[in-house]
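Q: This is the structure alone, sequence omitted:
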């Protein structure tokens, strides 16, 4: 019997992963998505099939097999995923001669099934207290959350039970007395000393998508080897991220202020306090620096969406995923973009939001290379220090210049630049100070001073350096 390929995918994330703002529910769903491979393989082997290479993680799995009928394998996997706790999610399952053909069948399945998965709840007289959609029974109240549907309860309990285990499995840096945040509000409260008012209560959803992973997989030529190399890389990333988050918090703060929304392979989504997002991205880029698969460097395209912690998480995730897609469509790979909202993002496309803020700018114009992210961080620190010495633009002066007409803005900036050089030349060489006025940019980009200034205002808002006494205490 010829070898076939089984593809299993988690789908309809809006209604089973990001349908609530409860961290335990989200993590429960995410952990179920990431941990389904043993259940799927067990169902396949019970049909008598012999499993070959398997590949996947986060929400998608490919398994080569032979020795069993495709329909029998499909039915066995569906039965396994219809049991607790896996039934709380939406799955599509197909077998075909190739993974591409199986994924095509899965898309058709997805469009032929209900978006929201509902259980029969006898005596249900109210809605789920968290997702506000599914039926729930008051007799099944959670002591804190209120009435919950079976699907939400399953995810909530799974998240509560296994959130800490996820970090323990991937890294040795999480210790017993670390407190995992139970909500987005806990993630950002209390704010650290010296944090700017504009960043208080703000979270950042960060999405990374691997570049050219299909090409790397083909070059490796062995799915098991490719999966092993990807697994080693993501473990190293997680270890560095956890260590960095713990290292930067205040000595008296035991909260672990990072949550993983989706983790697996080349698809990673995190949520962190806005004040730590630059450092987290810096740790991510440092973790993949120099990593090669099939003799080619590995890179990820990323995006950070910053908004109030009360904003619907699904909206922030959609925007982060869209930002990465816009970058890749513009051939901007291995870079990161930032979009900041005062409260919740408005109901308009990301591109329209950017066009209003940065007229005429492209995705490449506003992106920052991951390879030089350390240089960007060093420049932001240098600008902050120069600003405190009065040798760089104050934020109020910068805002005034941004509001000037385009013609006046560039002229005023150049004059201000020259004036600062003249008064500080004794202590700071002209070329060193001049470098403060140019943010790193992607290859082929030549930003004007006005766009550089607007981007700096955003990055400077995100840049947080603890007061000297706090930094010394942490050290």
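A: Alright, I've got the coordinates. All values reported here derive from a predicted model rather than from experimental measurement. Numbering: from 1, shown residues only.

Q: Please count neighbours and contacts with C-alpha atoms only from this point.
A: Noted.

Q: What are the boundaries of the strands in the stretch 51-200 of the chain?
A: Using DSSP state E, counting those that start in this stretch, the strands found in the stretch 51-200 of the chain span residues 60-66, 90-96, 126-127, 135-136, 141-142, 146-147, 179-180.

Q: Near residue 194, how many other residues are there?
A: Residue crowding around residue 194 was assessed by other CA atoms under 10 Å; the count is 11.

Q: what's it in contact with, if anything?
A: By CA atoms under 8 Å, 6 or more residues apart in numbering, the contact set of residue 194 is 466-467.

Q: Same question for residue 13.
A: Contact analysis of residue 13 by CA under 8 Å, 6+ apart lists residue 19.

Q: take the one below as the second:
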């Protein structure tokens, strides 16, 4: 009997999960991947879990070569039927070697990658014998050989979309209770439009002014988790310890986030639902959809949480950092594109010097239903001209910085702030605009510039004003007085 490792990974995720803008379908695909790893962990009692994430499962077991092959084939058979058959996975085993655990971990990962290159990027649907079948109404890729009902209206869809839609609706509220281990006070919103709809259970006439029907999509990805594992996780037990600590912290964070939102009347809809959607949860990354007026506040809440890893008792904890991307847009904007944009923003953070070593985030504000179709640098150049070359990711805007920014928003006339921002984009001297600001506010604008330096400490004067203007509407929930004005 020998020790073997088994590694399963959901692959080609964009092709299999990003083929629809229907929110239940997207959620269902993510939840299916998450459940696949949990099902394998519980279905195969001979497997010892080392690490599981949103789409990855890593296990060890003891067997001879013949039995190891049988276990691998049994896992493959499970993933090729029922609810998982429309997703694609790689499943590999590796015999533990004398080179040690780190070598074996890289070896089985290489096997996964090799087999991924030899597989199709999509799960092939069953043959279609009906020549007049239309494409899937929600995916436009596979034949629509079945149907579902959305808001009581029948839609012709492919089996993959149907399965994910069903699972997304069924597992929506179950996820929060399973992840937190607590029965939830209230259910979450049914769709993205409801997340940002006016009115609350506390005040049916509550209006969020120009933020009505606007959402914030937040994507966060851990920095260097793999390097930390390679440095401190020399055995399966070490990696298991790392995985358990991360999962426990994610559970604690989600519990605290839901408690925070349940206590905030502006996070509750008119029909008493919580304004949140979770599109991705697991491993070192997550995607949340929130009302636009809570985006920066929740992002600050995430970065304030003490993410850390303690390799051994008595050792100093290692601070874990994340790259973030947040997009503010209309709730009707295709979520598939916005989800990708939030990921691209986080990736652009990691491409910057020191971007993988500290908490940093990037943002994009889309004022219309349009979304950028070009690369992030091209998008920035179209927005800010040559000034885009000096743009830097932002350090987290904690509550103190957000409070300072809100005070500035009250002190500075919006028109004057926009004038200064236009001067910055046009490459003009900002001195005339600052002098005019002195006259309007009847005070010295140097005090304002000092506050901007505190809020955006590593940015130039031009970018400090641009950030203030870009984020102007999203710094806080509109007050009732602002709505009346």
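A: Nice, thanks for sending it over. Predicted model, so just to flag it, every value in this text is computed and none were measured.

Q: Drop the TM-score for these two in here.
A: The TM-score (TM-score structural alignment, normalised by the length of the first structure) is 0.84; 449 aligned residues with a CA RMSD of 3.1 Å.

Q: okay, the strands of the stretch 51-200 of the first structure in TSV with distance to residue 193 of the first structure next?
A: Compiled in TSV, those are given as follows (distance: least, CA to CA, whole Å):
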stretch	distance to residue 193 of the first structure
strand 60-66	42
strand 90-96	43
strand 126-127	41
strand 135-136	43
strand 141-142	36
strand 146-147	35
strand 179-180	20
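
Q: For residue 358 of the first structure, which of these is the nearest?
A: Nearest to residue 358 of the first structure, of all the strands of the stretch 51-200 of the first structure, is strand 60-66, at 36.5 Å by CA to CA.

Q: Could you find the residue nearest the spatial middle of the second structure?
A: In the second structure, the residue lying closest to the centroid (CA atoms, centre = their mean) is residue 287, at 1.8 Å.

Q: Skipping its backbone neighbours, what lies nearest the equivalent of residue 237 of the first structure over in the second structure in space?
A: Aligning on TM-score structural alignment places residue 237 of the first structure opposite residue 253 in the second structure. Counting by CA to CA, 6 or more residues apart in numbering, residue 253 of the second structure lies nearest to residue 305, which is 7.2 Å off, once chain neighbours are set aside.

Q: Surely the one you found touches residue 251?
A: No - assessed by CA atoms under 8 Å, residue 305 of the second structure is found out of contact with residue 251, at 11.9 Å.

Q: between the two, who's got more neighbours?
A: Per other CA under 10 Å, whichever of residue 305 of the second structure and residue 251 has more neighbours is residue 251, with 17 against 13.

Q: can you tell me which helix or strand the more buried one belongs to?
A: helix 236-262 (DSSP states H and E).

Q: now that helix against strand 56-63, angle please.
A: Helix 236-262 of the second structure runs at 140 degrees relative to strand 56-63, counting by axes from the mean of the first three to the mean of the last three CA atoms, to 10 degrees.

Q: And helix 236-262 of the second structure, what's buried?
A: Buried residues in helix 236-262 of the second structure, counting neighbours by 16 or more other CA atoms under 10 Å, are found at 236, 238-243, 245-247, 249-251, 253-255, 258, 261-262.

Q: and if you look at stretch 97-108 of the first structure?
A: Quick answer for stretch 97-108 of the first structure (16+ other CA under 10 Å): 99, 102-103, 105-106.

Q: What residue, apart from its backbone neighbours, is nearest whatever residue of the first structure lines up with the residue nearest to the centre of the second structure spatially?
A: Alignment note: residue 287 of the second structure maps to residue 269 in the first structure; criterion TM-score structural alignment. Leaving aside its sequence neighbours, residue 269 of the first structure sits nearest to residue 207 (CA to CA, 6+ apart; 4.4 Å).

Q: next one: residue 191 of the first structure
A: The nearest residue in space to residue 191 of the first structure (CA to CA, 6+ apart) is residue 200, at 6.4 Å.

Q: I'd assumed residue 157 was in contact with residue 148 of the second structure.
A: Yes - judged on CA under 8 Å, residue 148 of the second structure makes contact with residue 157 at a distance of 7.0 Å.

Q: Tell me which of these two has more neighbours.
A: Taking other CA under 10 Å, residue 148 of the second structure and residue 157 do not tie; residue 157 has more neighbours (24 against 18).

Q: corresponding residue for the more buried one in the first structure?
A: By TM-score structural alignment, residue 157 of the second structure lines up with residue 148.

Q: Same question for residue 331 of the second structure.
A: Aligned counterpart of residue 331 of the second structure in the first structure: residue 309 (TM-score structural alignment).

Q: how many neighbours does its match have?
A: 23.

Q: what does the one 5 residues further on give?
A: Counted by other CA under 10 Å, the residues lying close to residue 314 of the first structure total 18.

Q: what's the helix or strand for it?
A: Residue-wise, residue 314 of the first structure maps onto helix 313-329 under DSSP H and E.

Q: so the helix or strand following that helix corresponds to what in the second structure?
A: Elements were assigned by DSSP H and E; along the chain past helix 313-329 of the first structure, the next helix or strand is strand 335-340. Per TM-score structural alignment, the counterpart of strand 335-340 of the first structure in the second structure is residues 360-365.

Q: Buried residues in the matching stretch, which are they?
A: Buried residues in stretch 360-365 of the second structure, counted by 16+ other CA under 10 Å: 360-364.

Q: from those, which single one is nearest residue 322 of the second structure?
A: Residue 322 of the second structure lies nearest to residue 360 out of those, by CA to CA, at 6.9 Å.

Q: Name the nearest residue to that closest one, sequence neighbours excluded.
A: Take residue 360 of the second structure and drop its neighbours on the chain: the residue closest to it by CA to CA, 6+ apart is residue 395, 4.7 Å away.

Q: To which residue of the first structure is that neighbour aligned?
A: In the first structure, residue 395 of the second structure lands on residue 369 (TM-score structural alignment).

Q: how much space is there between the closest residue to residue 98 of the first structure other than its chain neighbours and residue 97 of the first structure?
A: Residue nearest to residue 98 of the first structure in three dimensions, not counting chain neighbours: residue 5, with 5.7 Å by CA to CA, 6+ apart. Distance, residue 5 of the first structure to residue 97 of the first structure, by CA to CA, to the nearest Å: 6 Å.
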